[in-house]
Each structure stands twice: as C-alpha cells, then as structure tokens.
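**Q** sequence unknown, structure follows:
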C-alpha cells in the first residue's frame, strides 16, 4: 500500500513554519527563537496583583524609608501635585440650580470663607478625626500614600467635639489595614478586604483594627476586623477608596514602584560597594609583600607555625621597619628585609564608569515614577533651558492628571461632606429660588476647582510675557493664568484693590508706578531677546 507524501513545509530563518510567523512578531518565536521561552500567563489585573499585593507594598514602603531617591520621588509628587496650600475655587452650577450667576458668586464667597475657617484651622484641626492634620496636610498625605501603594483610603466620621463648628471628621485609613478577615481566601464577593456586588462595585470594606507594637517587634495590626459600608442609606459617603483602575474588575490599586523595585533595591548596594572600594584604596599609600618561602619562615620560628611564634616574628619585622623610619613624600616607607617588595597603592580612576551606570539606573527609576531625571537625581549641570522646559512641561501634564484624579477627587468628596453639614445646620445661607436641593443635584452643589502648587517657571520673564499675550489675545483668562501660578485670581484682585486704595490714600502715583514697572519689563525683555542663545 502506497503512503501519501506529506506536503512540503516552508520554514523561516529560525526553522519555524512560515504561516505562524506571518502573525504579529511579538506573539511569535522572535528572530532566532529568542521569544520562544517567554510564555507569560494571561491574567486579569486582580489575578496578577492581589496574590503579591502585601509583599509589593511592603517592599515599596521599605525603599521609601531607606532609599533617598525613592523618598525624593514621593516628595516630588506631593510638592508638585498639592503644594503648600490646596485652595478651594468653588463654582456651583447656577444653571442647574436655577439661580443667577451673581447669586451663585455671592454664595460661593460665603462658602469659601466658611470652608477655610474649618479646613485650614492650624490649632484645632477638627476636620481631622485624629486632630493632627489640616485639610492640606490630609491631601498631601493622601498623595504620598497613593504614590507609595497605589491607593488612598479614608472614612467619614461623625464626632461631637467642643469648639468645632461641624461634627464631620475625616479618619485616614492606611490601605494595609484593609484585608480579608482572619486571612480568608478571596472569593467573587470578597477580594483583598473589599466586599463587591455582582456588578463589581465595592459595597463595603473590612478594616483591621490597630494592634500593640509588642515591645517594638509587632506590625501594629490587631486581630479583629470591622466592616464599614461604602455609604449610608442616604448616600452619604462613609468609606472612600481612591485609585486609578487600569482594567475592568480591578479591586485594589497597584503602586508605582512595582516596575522599579529591583533597581531601587540594587542602587544602594552599588553605592555602598563603590564607597568601600574608595575607602580601601585611600587607606594605604604603600604595602609590603613578602616572598619568603613558608619553610624558611617555619625554620625561623622553630619549625612550627604557632600563633605566639607568628606574632613574635611579625613583631620583630615591625620593630625593624620602625627603627629605620624611612619616608617618601611624607609617607613612611621602611627599608625592606630580604624577600620583601614595596607596592605603591593608587586609587586609579575614581569613577571607572560608575557615574554613567548610576545615571542609567536613575533614568530607569525616573521613567517608572513618571518624573524628570534631573529633578529625581538632583542633577541639573548638563540641562539647557529648552530641555528643562520640555521636560518639566511634559511632567506638568502628568502632575495635573494626578491632581485631578487623586488629590482633587479626595478634596471634593471631603468638601461635599462639609458642605452638606453646613447647609443642614444653616451655617451658610442657601440662595433663594433654588430649584433643586442638595440631594437632587449634589454634583451641581459641589462643583469646584482646586488650586495647588504653581508651575515651575524656568524663565519667569518669558513666561510672564506669554501669559500677558494669551490674556490679551483672548486665549486665556486671569483665573487660568493665576491658577498656573498657584494663586486665586479673586484673592489677587482683592489685594490689588486694597493696594490701589492705600496708594490713593497716601497720594502715591499708582499709574506712574505701574508704568515704570511695564517699562522695566519691556527693557528686560528686549535685553533678554537680544542675548538669548539659539
């Protein structure tokens, strides 16, 4: 019986059938088969993250505690996203509420004054359940926690305390306290301490109680859990969980250090090893090497290399060198005994490529933390104006995204809780004629902007000219330009009005002073343009 001849197969350069390689190359074996052993499992983000959530967060917090660059990375997030004061710019949606723009503006000014009194009280700190933080400090802490572990949590408490205008208080909750009770395994309705419904929405959180430190040896976590629902039956938030999901069904946030933890952990070891090398090279200017054979040494010491006899021999040699007291350029070099050789120790190339290697690692860290290399490494010696502006401008977009999604969201939720109580207690006057109450249009009542730290000015003169030109061309407003500087335009206008009145009262020529300032600005601009590098 004659067997069928198999059809000839067309092979590629790696010896693989041609048809599979006609798909995406990244999903194939790769050139020469380099990718053939790269077979990662296809997992959801929870399946990839939750089993190692605690270990990854513990490593991230460890490097932030002990690594200067990691600590600086967190601080850069806090300073650029929040700054020294997180200002409320309240803008209720007057169209939805059915009031005039003037009535909305008057109501906003009243609310902002009450909010500032409550939120930024430096002595009472009643908005904080622990009475340790002002509102800005809460937001700064939230950004720092989110940078370290990828999420931020807090609970809304109701505490009656003398001296406080309101009973609303915010209790910060460290994400490490949210976990499954008694170490239970994850299920469809309970993942990493978060109770979820069939749609994947969180409905409550299991919060582990604080524990004793056990003479400094414990982890500070207790053995009991409290279940806290996400909101009350009146839809008032009780527990808030803030993170940026990257995929459907994601339950917990992933920290930013996961992609750079290996490099973060290796960098200090590199520095310590290099430092030890420098120290060893600097300790000795010269050494003496002896080529005396062992049998001769043993003969001198009586045939046995005993400890006391060896010490006696070394002492005799040392006394011999000490008596001669020969020096070379201030460094003592003894006359040598027969069989000894003098070796001059030099440090050689102190760098030996280490700076380039360290810079490469730091660039990796900067990319993982979404930070400019120059600010993370504190290295500005080789950067030009154009490069600095491009780098910081690109990073500014990232910080603004984080401000909107993380810091402003947390701030708005806290403001919503406070405003609800202010209206409930009639501590602010509700505008007359509103068509919707607080619960019918919560978003319209709580619409606001938050002003954090201003954008860093590389060249203040050039950027001031750009701001003036944008306003004059109708492409921007005083509100937007002041916000870029981290200021509230209404506060600036109020201050300018007070200063104008003060100048008039003192009979000072305000117009002349402003004209002189503009002349100085124009002259400086001309000088800067003429001497600007290409």
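**A** Nice, I can see it. This is a predicted model, so every value here is computed, not measured.

**Q** only C-alpha atoms for contact and neighbour calcs from this point on.
**A** Fine.

**Q** run the chain-centre distance for stretch 207-215.
**A** Taking the mean C-alpha point of stretch 207-215 and that of its whole chain, the gap between them comes to 27 Å (CA atoms, centre = their mean, to the nearest Å).

**Q** got a list of contacts for it?
**A** With CA atoms under 8 Å, 6 or more residues apart in numbering as the contact definition, stretch 207-215 has outside contacts at 177-179, 181, 193, 218-228.

**Q** and the comparison structure, right after this:
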C-alpha cells in the first residue's frame, strides 16, 4: 500500500519551485539549489527572478529610438561631463594624435620586381599621397581639413555617434591635382527617407541585400531630420556603396564598435557607462557646490531692542522711506567672509556643512575605476594621474595602448586605407604614376599595400625602454623596424637614411662623430 504515498516527478518539481520562491531549502541540497543546471539561467532564485532580458537581433537590440537617445546623451556627456570628455579626447589624442602617416609598402615579390624598384615606387606613391593628404582643398569636400585632421574628426564623431559615414564625391577644383574628395557625414544624416519605418531591405538609412546582409546603398539627408528648415525642404539622396561598373568605394562607414553579425549601425563609445557617468557627475557637482557654500560662510548680526535705526548701513538707505516705515534691507546673500546685518528681532540659524567631504575622493575613484574598466581605460590613463609606482604606471599605459592599437587598426581599415586606395586609383587613371597590370585585383592589392604609423607610445623612463628594446633585438625577439615604429613613430628605413646623411655630413665636415671617444678605448682593449 506504500505506492499510495508516492509523489509524481511533476509534483516534486512544483514543490521545489515553490520552495525556491519562498527561500526554503529543497531536497536537492540546501538553500543554494537551482531548478536549472546553470544558476545564471535560473528564473526562481530571488537574485535572478527580476532579470528577464529578451532575445533579439542586432537591429532590434539597438533600435532607432534607443540609439538616438544614446547618441544625444553621449554628445551631451562629451560637452558637459568631465569624465566623459576625458575618455573621448584621450582616445582621440592617443589613437590619431597628429595623424596616422602612410608609408607605402609595395609587395615586390607578388609583382615580380626587385626591392630597388619597389623602393622607387614607394617613394613615388608616398610623394603623391603627401600632395593629396596635406592639402585641405585636395582631400576634403569642405576644403577645411587635411586628411590627418579628418582622421581625428572621423574618430571623434564615430565615438560619440556610434558611426560616421564618408562619401567620396568627384569634385573638380581649380589649382588641384586630383578630384577625389572625402565628405564626412554625421550619423544623424543617414536615415530612412521621410521617416519611413525599417523593412526587410532598409535599416536606418542603409539599404542592404536581404540574403547576405551586404550594404547596397545609403540614404543621405541634405540636412538634420530633427532640425526645422525654413529655406528648403529636406531631401534624401540614394548613394550606392560600390560603383556598379568598377566596384569603386563610394561610401565608407567608420565604426565605433561592431559587436554582432548583421549589425547595421553602431552604438556610441560611452553608451555602457552613461548611467554611472551621469550619477557621478551630479555627485561631483553637488560636492563642489557644497564646498563652495562652506567656503562662503557668512556672519549674521542680531540687533537688540535699543538699536538705533538711524545707524543702519548705507545699503539699507538706498531708497527714502516714509516716517515710521520699516526700511527695505538688502537681500541676504552668501559672500566670501561677509557680515550681514539683520533687522531687530531676527535670529540667525547656522549649520556646519562639514566640507570638503573626506570620503569623496575614495568613492569617486572607485566609480571611475569601474567606468574606466568598461571603456578599457585604466583609471591612471583616464584621469592622467600617475601616483603609484613606475611598474604600475607602465602597466596602466601598456594596457591602455592595447585598446588604442585596436582602435587605430579599425580606423585604418575603415577610413585610412580605403582613402589611400582611392587616391592611387585616380593617380593611375590620370597617368601621374604608371603601375603595370593595375586593373588586376591581385596586383592592385600588391601595389596599394601600406603601413600606417601613428604617434609613438612614449615612455616613462626612456633609458629603460631603450635598453629593453635593444635586449629584445639582440635576443631575436624583435627587430629594428618594430622597435623604431613603437618608440619614435617612424619607419626604420627613414631613420636609417636620415642617420646616414647626418653621419656622412659630419665626416665630410671633419667633425667628430658621436661616441667616437668611447669607441676608441674599446678597440684598444680588444687589441690588447
């Protein structure tokens, strides 16, 4: 008859779920049990019951409305929040700085030419690129910025807007060598025509292939859709991403971050930290105002019954009053060490604000560390405050440069290298440079290979860094090209050529070479 008291598996599961919701232990072991194998997937644990996110595509998880709000708040944080601006400009200054310099590196083996011929081509290509990149009238559709300045603008706009687009119109100008221009377009101007909703082939101004997801065209507004225009109505222009005949890049999309397959638009750099950033800014402003109020402590004086009204301060007698009427006293305001008179019968109530707050700095630093971790910026790099040891400061710089190097590589892939290839295309088409077999895609890639070198990382102790670089070269772990680019931002070839010219000039002028006095005793000792 014992089978009458048996409980079905379904009833056991229901009882276990009820016990978990009530915080009671289950038969599966103590109060820490879960109805799922992964505790993070539990829907019964009290700590997880209210965490119910939804699954969605990359487009749905970054909808048009939410992305617009994130962009607006990121731009406001860039303008008004100290930490927000610090994070964005830190990335701009370290990733781009004074500009990423193009050093052509023609693949001579793939082209079947000698190294000397490749060096000549590299020199010619670099000269043509310099003529184009350093003249705003050549490279910029607005004719205001060089290519190096455009790099910084594009990166800043992508960080605050999630992405930025670059059109490549063909504009002839008197006195210029080329007609390929780069026109930066903010993320707001790429949108669906007439605010129509997204569909299977159109997502926030990007028209794409529904089968492969490849972009086909973008819709560019002639203004900002959220701004009222009284002179001319808003219009949208459809611009193909690739040329129909040649495959030429007509539109570039510079991303801030692309984190998921199928993602069509990017999220701003500050998007994950906007909430703590706003709260920390309000807390910091409140503490600053409290400290100002504490510093502007004012003394109030109480009058007795025998106080003679004729002895009022001159500020109280600014306006003549009828006989027997109470005088109009000036408003009571805070001032730096001010003394304010009070009318008879009034009594001041003072309070000690106890500012500055001793706990402000530890709490601020704790939150700043979390924000920096989310942005891949150590707090020392974010605040430019290196107060710890040399090792800790150097570790912070190296960790930050991992992120800088990654973003520099993204910028090169999205903006710099395509710009260079467009310039070489036009140079070949205009006959300014001869590249046999350039129409072959494989040979074209061999001709347009280049290295982009940005500002050097710098060093806390340059002597230690130089000795470490020499040790890596001697041990065969690195080479002079890598170390020269990391320490000076220049290629080894340029450094060598310039150094050779300097040494030859010194010898021609019969000047003493550096370290010559130290080299002579060393040779004497070896002979002995």
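**A** Thanks, I have it. Note that the structure is a prediction, hence the values are computed from the model and not measured.

**Q** which residues touch residue 418 of structure 2?
**A** With CA under 8 Å, 6+ apart as the criterion, the residues that contact residue 418 of structure 2 are residue 249.

**Q** what's the counterpart of residue 34 of structure 1 in structure 2?
**A** With TM-score structural alignment defining the correspondence, residue 34 of structure 1 maps onto residue 47 in structure 2.

**Q** before we move on, the earlier item: of all the contacts of stretch 207-215 of structure 1, which comes closest to residue 311 of structure 1?
**A** Set against residue 311 of structure 1, the nearest of the contacts of stretch 207-215 of structure 1 by CA to CA is residue 218 (48.7 Å).

**Q** does the closest one belong to a helix or a strand, and which?
**A** Here residue 218 of structure 1, judged by DSSP states H and E, is contained in no helix and no strand.

**Q** how far away is it from residue 211 of structure 1?
**A** Residue 218 of structure 1 sits at a distance of 8 Å from residue 211 of structure 1 (criterion: CA to CA, to the nearest Å).

**Q** and what of residue 286 of structure 1?
**A** For residue 286 of structure 1, the distance to residue 211 of structure 1 equals 58 Å [CA to CA].

**Q** what's the answer for residue 369 of structure 1, then?
**A** Separation of residue 369 of structure 1 from residue 211 of structure 1 (CA to CA): 32 Å.

**Q** who's more crowded, those two?
**A** Set side by side, residue 369 of structure 1 and residue 211 show unequal neighbour counts under other CA atoms under 10 Å, the larger going to residue 369 at 22 against 13.

**Q** OK, contacts around whichever residue in structure 2 pairs up with that one?
**A** Residue 369 of structure 1 maps onto residue 375 in structure 2 when the alignment is built from TM-score structural alignment. Going by CA under 8 Å, 6+ apart, residue 375 of structure 2 touches 87, 269-270.

**Q** again, only using 10 Å
**A** Remark: with contacts taken as CA atoms under 10 Å, 6 or more residues apart in numbering, residue 375 of structure 2 is in contact with 87-88, 269-273, 369, 382, 400, 403.

**Q** filter those down to the buried ones, ChimeraX style.
**A** Those of the contacts of residue 375 of structure 2 that count as buried under 16 or more other CA atoms under 10 Å are selected in ChimeraX with:
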select :87,88,269,270,271,273,369,382,400,403
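
**Q** can you lay out the contacts of residue 375 of structure 2 as JSON lines showing distance to residue 106 of structure 2 and secondary structure?
**A** Listed next are the contacts of residue 375 of structure 2 as JSON lines, based on distance: CA to CA, whole Å; DSSP: H, G, I helix; E, B strand; the rest coil:
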{"residue": "87", "distance to residue 106 of structure 2": "37", "secondary structure": "helix"}
{"residue": "88", "distance to residue 106 of structure 2": "35", "secondary structure": "helix"}
{"residue": "269", "distance to residue 106 of structure 2": "35", "secondary structure": "coil"}
{"residue": "270", "distance to residue 106 of structure 2": "39", "secondary structure": "coil"}
{"residue": "271", "distance to residue 106 of structure 2": "40", "secondary structure": "helix"}
{"residue": "272", "distance to residue 106 of structure 2": "41", "secondary structure": "helix"}
{"residue": "273", "distance to residue 106 of structure 2": "43", "secondary structure": "helix"}
{"residue": "369", "distance to residue 106 of structure 2": "44", "secondary structure": "helix"}
{"residue": "382", "distance to residue 106 of structure 2": "38", "secondary structure": "helix"}
{"residue": "400", "distance to residue 106 of structure 2": "31", "secondary structure": "helix"}
{"residue": "403", "distance to residue 106 of structure 2": "28", "secondary structure": "helix"}
